[in-house]
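Q: sequence and predicted structure, then a few things I'm wondering about:
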Amino acid sequence: MEQVVEKGICFRLGSERYVHPISTVKEVLSYQSPAPVPGAREGVEGMIDVRGNMVTVLYGTHLLNLDPAECEEEGHIIVLDLPTGYFGIRVEAVERVMDLPENNDTHGLEYRDHDCIQGTIQHDNELYILVEFNDYCSGLD
């Protein structure tokens, strides 16, 4: 039996399920339309105010190189609390919190070369793609 080192938040985009370590997740919000930011880089949807904190909202489909047409209405924002600020990741649905095993299978994702993807986790006969958006978000100006 693998030792659990932390928990992850499970979310869905299109037909795939993802899990992100919960250590930097501040909260999960129902989707609210962000105010556009003129001149923002591609993938930035806009900004929202969450209890006096400005949160930059990013499209989850853009971060994971997914076709937005393959996803239903994106209904939640996962807010990350990072040293560089607050970032929201717009996802289709947040499903649950699960334990992350110490060792994750990192094979089988060669078709999607992306810095945010860390590997895969098999849990309850479901495949979850382990992602970590912290470095990407911290690199935004």
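A: Received, thanks.

Q: alpha carbons only for contacts and neighbour counts from here, please
A: Fine.

Q: show me the residues around residue 122 that make contact.
A: Residue 122 sits next to residue 128 when contact means Cα atoms under 8 Å, 6 or more residues apart in numbering.

Q: next up, a second structure to put side by side with the first:
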Amino acid sequence: MSGNVSELHATTPAGEYLAFTLGQEEYGIDIQKVAEIRSYETPTRIANAPDFVKGVVNLRGIIVPIVDMRIKFSLGTPSYDQFTVVIILNIGHRVVGMVVDRVSDVTTLTPEQVKPAPEIGSVVNTDHIVGLGTLDERMLILIDIDKLMSSADMGLIENTALAA
């Protein structure tokens, strides 16, 4: 007999998560996937790329596709201001940039602070949500960034990166 809570803790160990904001929600991703955080700069557009792929940037000789998560999650028209940042991620053997509204902090979560994700409709496909991190009044939606970035609907990133 398997319990959801023990399975959740097996896949989401206590650890450090980078907290960032998209629209009104706060999300968290495993800090170990984050290579760096950069201010937003307009990427070079790639023909026939989906809307959420803003283009590519040259990061010290590596061509990095830039994905705007606000467009991907249909969170309205994104605006780019001094708080807009690009989180550079190491996903498998590739580097991907993720545009978010702002980054707040790095948060350490204990297993007790991670709750299973509810089975409800969400902006993010719940397959990519590994749980909810609770910190006093804050709640972080914890995303399995590997699974999200390698999912079928994001597969165009791989093609875009190869085309560049």
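A: Everything's here; your move. Computed from a predicted structure; not experimentally measured.

Q: how about the contacts made by the residue nearest in space to the middle of the second structure?
A: In the second structure, the residue lying closest to the centroid (Cα atoms, centre = their mean) is residue 145, at 5.2 Å. Applying Cα under 8 Å, 6+ apart to residue 145 of the second structure gives the contacts 29-30, 33, 91, 128.

Q: what do you get if the cut-off is 10 Å, keeping everything else the same?
A: The neighbourhood of residue 145 of the second structure, defined by Cα atoms under 10 Å, 6 or more residues apart in numbering, consists of 28-30, 33, 89-91, 128-130, 151.

Q: check residue 138 of the second structure too.
A: With contact set as Cα under 10 Å, 6+ apart, residue 138 of the second structure has these partners: residue 26.

Q: now the aligned partner of it in the first structure: how far from residue 86 of the first structure?
A: With TM-score structural alignment as the criterion, the equivalent of residue 138 of the second structure in the first structure is residue 126. According to Cα to Cα, to the nearest Å, residue 126 of the first structure stands 30 Å off from residue 86 of the first structure.

Q: try residue 24 of the first structure
A: Using Cα to Cα, residue 24 of the first structure is found at 10 Å from residue 86 of the first structure.

Q: also residue 15 of the first structure?
A: Distance, residue 15 of the first structure to residue 86 of the first structure, by Cα to Cα: 27 Å.

Q: looking at the two, which one has more neighbours?
A: Between residue 15 of the first structure and residue 86, counted using other Cα atoms under 10 Å, the more crowded position is residue 86 (20 against 8).

Q: state the distance from the equivalent of that one over in the second structure to residue 56 of the second structure.
A: Alignment note (TM-score structural alignment): residue 86 of the first structure maps to residue 95 of the second structure. Relative to residue 56 of the second structure, residue 95 of the second structure is positioned 11 Å away (Cα to Cα).

Q: neighbours of the aligned partner of residue 51 of the first structure in the second structure, how many?
A: Residue correspondence to the second structure (TM-score structural alignment): residue 51 of the first structure is matched to residue 60. Residue 60 of the second structure: 7 surrounding residues under other Cα under 10 Å.

Q: do the same with residue 112 of the second structure
A: Neighbours of residue 112 of the second structure under the rule other Cα under 10 Å: 11.

Q: show me what contacts it?
A: Taking Cα under 10 Å, 6+ apart as the test, what residue 112 of the second structure contacts is 5, 9, 14, 133-134.

Q: now the helices for the first structure?
A: Applying DSSP state H to the first structure gives helices spanning 60-63, 134-138.

Q: mind checking the ones you listed for the one nearest to residue 112 of the first structure?
A: Go through the helices of the first structure one by one with Cα to Cα and the one that ends up closest to residue 112 of the first structure is helix 60-63, at 11.8 Å.

Q: look up the closest residue to residue 33 of the first structure, ignoring the ones flanking it.
A: Of all residues beyond its chain neighbours, the one nearest residue 33 of the first structure is residue 48 (7.7 Å), with distances taken as Cα to Cα, 6 or more residues apart in numbering.
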